[in-house]
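**Q** 3D, please:
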Amino acid sequence: MFPRPDFYAGALLNFAENLLFPGNAEVNESDVAVITATEDDSALTETTWAELREQVRRCTSAMKAAGVKENSIVAGFVANHVTALVAILSSAALGAIWTGISPDSGVSAVLDRLVQIRPQVLLADNATLYNGKQWSCTEKTVDIVKTLKQHGLELAVIVKGLDGVDMGLETVQSTGVKTVDFDSWLRDAPDEPLVFKQLPPSHPLYVLYSSGTTGLPKAIVHTAAGTLLQHKKEHFLHCSLSPASRMFYYTTTSWMMHHWSVSALATGASLVLYSGSPFRPHSHMSVPRLLSSLKVTHFGTSAAYLTTLEANNVRPIDDPSLDLSALEAIYSTASPLPPSTFAFVYSAFPSRINLGSITGGTDIISLFGAPCPLLPVRQGEIQCAGLGMAIGVVDSASPPDRPTLVSPADSPGDLVCMEPFPSQPLTFFGEGGEAKYRAAYFERFPGLWHHGDFVRVDPATGGLVMLGRSDGVLKPAGVRFGSAEIYNVLTRFFAAEVEDAVCVGRRRETDRDETVCLFLVMNQGREFGEELRVRIKDVIRRELSPRHVPGVIDEAKGGIPKTGNGKK
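**A** Predicted structure coming up:
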């Protein structure tokens, strides 16, 4: 598995061509390909297949005129809208490499990522709408451009993310970097046909980033064929997407689920691209209203969103104004979906849907644990391994040179992949990238991809149970368990009182054993106290075991630190 095999050597393809002209699905060019939506109900726009292809043609021409070519880096500081998609496909058409960062990111977070890869062109929104407020991006864009100018940035393209907000062209131009607005840039581009650069399967397509919990975020390079084949497999075979489908994944452009969802175009499906809060403008019914009005067939979100609906007892199926008859599947990721939330979703949405808890990651830009419309859905389980993904569960105590599969088969352990797969990263970007790549995935168990998840597989069903991160496994008195077990109890029994929580292990140099520490964020109007602490301990003891009971339970008044994707 390391070094990465050169999959399909000798073949040629273009990623953008496969999305714009899906070879195994007939689409009518006058049909809607993309719907862009925000919190503003009146701002919804539709883009047909013909219009999308034309916009990509013009944008590709503009990029080419700006000097973008094979292996150039194009970065987007943009929200999830059709212009971002056009820029992605235009970059891919030329063989350039795209990297996207959501405009809700801070300047330091953006520069920690982009300085590493030195983009030639930066696209940036003028403003975004979130939680009912307009947020200008100009000040952040200026700071970003000033620094990137020292690292090879040649052009800043300002995208009209919001009407009625200053574009900030002169302000950004004052940095000394050429600055244009997106519409003018396309209008002034040469009138050239759209030509897709045919490239080797291992040609780089995207750069995504690790969370940066141990130093600078790692810049992970993904390939065109690996991304395309993996996504088509998952969309066609695991999700049953077709030209009759409509995919809406609630995501930012920073998250790998954005890249995963836009690939649905390769099946002929249409996309809903949404930017904004999922709770505006109609509180908890905002997203269900979109699902109804846009006839969404496949909806994806985070587990945290679904548990929020559960905690507030939001049941869209009981609203007679909504029509959810088109909905076929709901996908959940970013964190384990609690068993109680499985039951809730089937009571709150049409019961015939495929509720797919899925797992994979930025590292593989795809899934290890996938949905399957042909298999039963079992509470607390991911339905199956992705087709062609040779995953296994290794005893966490195994020595690196002798990894041993868990025994008995339903014991918890570390998730590994035992055979190469096309969506393995090409490398990590920059100097020392190969060494960092090897250390990240192959150092723990040489020859096996070590994914960093602590899991259990049900031998009877083949279902995957996520227990937490390997580096976050709790081990009081030598008993290993995952934090997800604690979170599931809190969601099931304390959702009315506890808004959020984080469970960690503490072992100081002077400690003889590890102490499990549970920190709680209380719901508004609820107070933390000894009575709640005792009740939580009693329920955990009853539902799990005495060894699961945290030694410390306290309030986290400052909130729970999370990544941009909502991971603790």
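**Q** all contacts plus neighbour counts: C-alpha atoms, from now on.
**A** Will do.
**Q** may I see the buried residues of the longest helix anywhere in the chain?
**A** Taking DSSP state H as the criterion, the chain has its longest helix at helix 49-65. For helix 49-65, burial by neighbour count (16 or more other CA atoms under 10 Å) applies to 49-53, 55-64.
**Q** another sequence for comparison is provided below:
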Amino acid sequence: SPFYPNGNILFDYADAEGMTLFGTSAKYIDALAKAELKPRETHDLSSVRAMTSTGSPLAPESFDYVYRDIKEDIHLASISGGTDILGCFVLASPVLLVKRGVIQTRALGVAVDVFDDDGKPVRNEKGELVCTKPFPSMPVGFWNDPDGSRYHSAYFDRFDNIWCHGDYVELDDEGGMVIYGRSDATLNPGGVRIGTAEIYRQVEKLPEIQESIVIGQDWDNDVRVILFVVLRDNYVLDTALIDKIKKQIRANCTPRHVPAKVLAVADIPRTKSGKITELAVRDVVH
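**A** As a prediction, this is how the structure comes out:
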């Protein structure tokens, strides 16, 4: 664990080994912030030139934390891709500006775009992350899938002959991208599509919340938002805290983002790579 015996061990390694590239995850950075650790006050870190973050969207507040409490002159590089493509679709560039909450640019050698529900390219709107042409590291099939049906279902069912990666994103005019969550985990209350990361960002700002997971539950011919929270030590999910959570979401998102139910849980299910899995929770609830 990177927090045994405390949250300083990786920064100890960085100083001891003269680390130049510090690779980590958005969840780790968030955990450091919640633990109120300030490595810039306890470590040298003069060798560290870049910090890369992946695994889940890096919130704007995490950018603030890194530059305030880890190191001011560092290239914070949020990146995203997948094990299946052996690389990134969107990543960082040392010659572009770093903007809080935004992945800097699309990768070279991949025709990354964002499509709306009709399969048309969009900018400054939420849509599906796609790759419109073959790319060097694209898998050509799945093991034990002789007719290619599973492979086609995974990537090519949504748009004809277009790789659909399964991320709900937004691409701005400068080529920067914001990822709002997995497409298959997006919420749809009242027919309005919502990315899970929008809710996580608000909930996990609260000092009482260690972590959270949100799903959409089919309910009364609609979808209602159900939020599960892991509380930090010595906190209880009472009516006052539930109201605080809902007010935080309503004030910084929209009324449709506000969960119908907020429930406390001891832990959250994860994939083998450590990512939270909304689909597992949704399947159990349904």
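**Q** name the helices or strands packed onto the longest helix of the first structure?
**A** Packing partners of helix 49-65 of the first structure (3 or more CA pairs under 8 Å, 6 or more residues apart in numbering; DSSP states H and E): helix 15-20, strand 32-38, helix 82-94, helix 182-187.
**Q** whereabouts in the second structure does the second one align?
**A** Per TM-score structural alignment, strand 32-38 of the first structure has no counterpart in the second structure.
**Q** equivalent analysis for the last one, please.
**A** Following TM-score structural alignment, the aligned partner range for helix 182-187 of the first structure in the second structure is empty.
**Q** tell me the helix or strand right after that helix.
**A** strand 204-209 (DSSP states H and E).
**Q** in the second structure, what stretch matches that next one?
**A** Using TM-score structural alignment, strand 204-209 of the first structure pairs with nothing in the second structure.
**Q** now which residue in the second structure aligns to Pro278 of the first structure?
**A** Using TM-score structural alignment, Pro278 of the first structure sits opposite Pro2 in the second structure.
**Q** same question, Arg512 of the first structure
**A** By TM-score structural alignment, Arg512 of the first structure lines up with Asn221.
**Q** ditto for Ser293 of the first structure
**A** Going residue by residue (TM-score structural alignment), Ser293 of the first structure aligns to Ala16.
**Q** give the full set of residues in contact with that match.
**A** Contacts for Ala16 of the second structure were tallied using CA atoms under 8 Å, 6 or more residues apart in numbering; there are none.
**Q** check the gap between the nearest residue to Val455 of the first structure once chain neighbours are set aside and Gly380 of the first structure for me.
**A** Among residues not flanking Val455 of the first structure along the chain, Met466 sits closest, at 4.7 Å (CA to CA, 6 or more residues apart in numbering). Distance of Met466 of the first structure to Gly380 of the first structure, given as CA to CA, to the nearest Å: 8 Å.
**Q** what do these two both touch?
**A** In contact with both Met466 of the first structure and Gly380: Pro336, using CA under 8 Å, 6+ apart.
**Q** so for the two, which sits in the more crowded spot?
**A** Higher neighbour count among Met466 of the first structure and Gly380: Met466, with 28 against 20, using other CA atoms under 10 Å.
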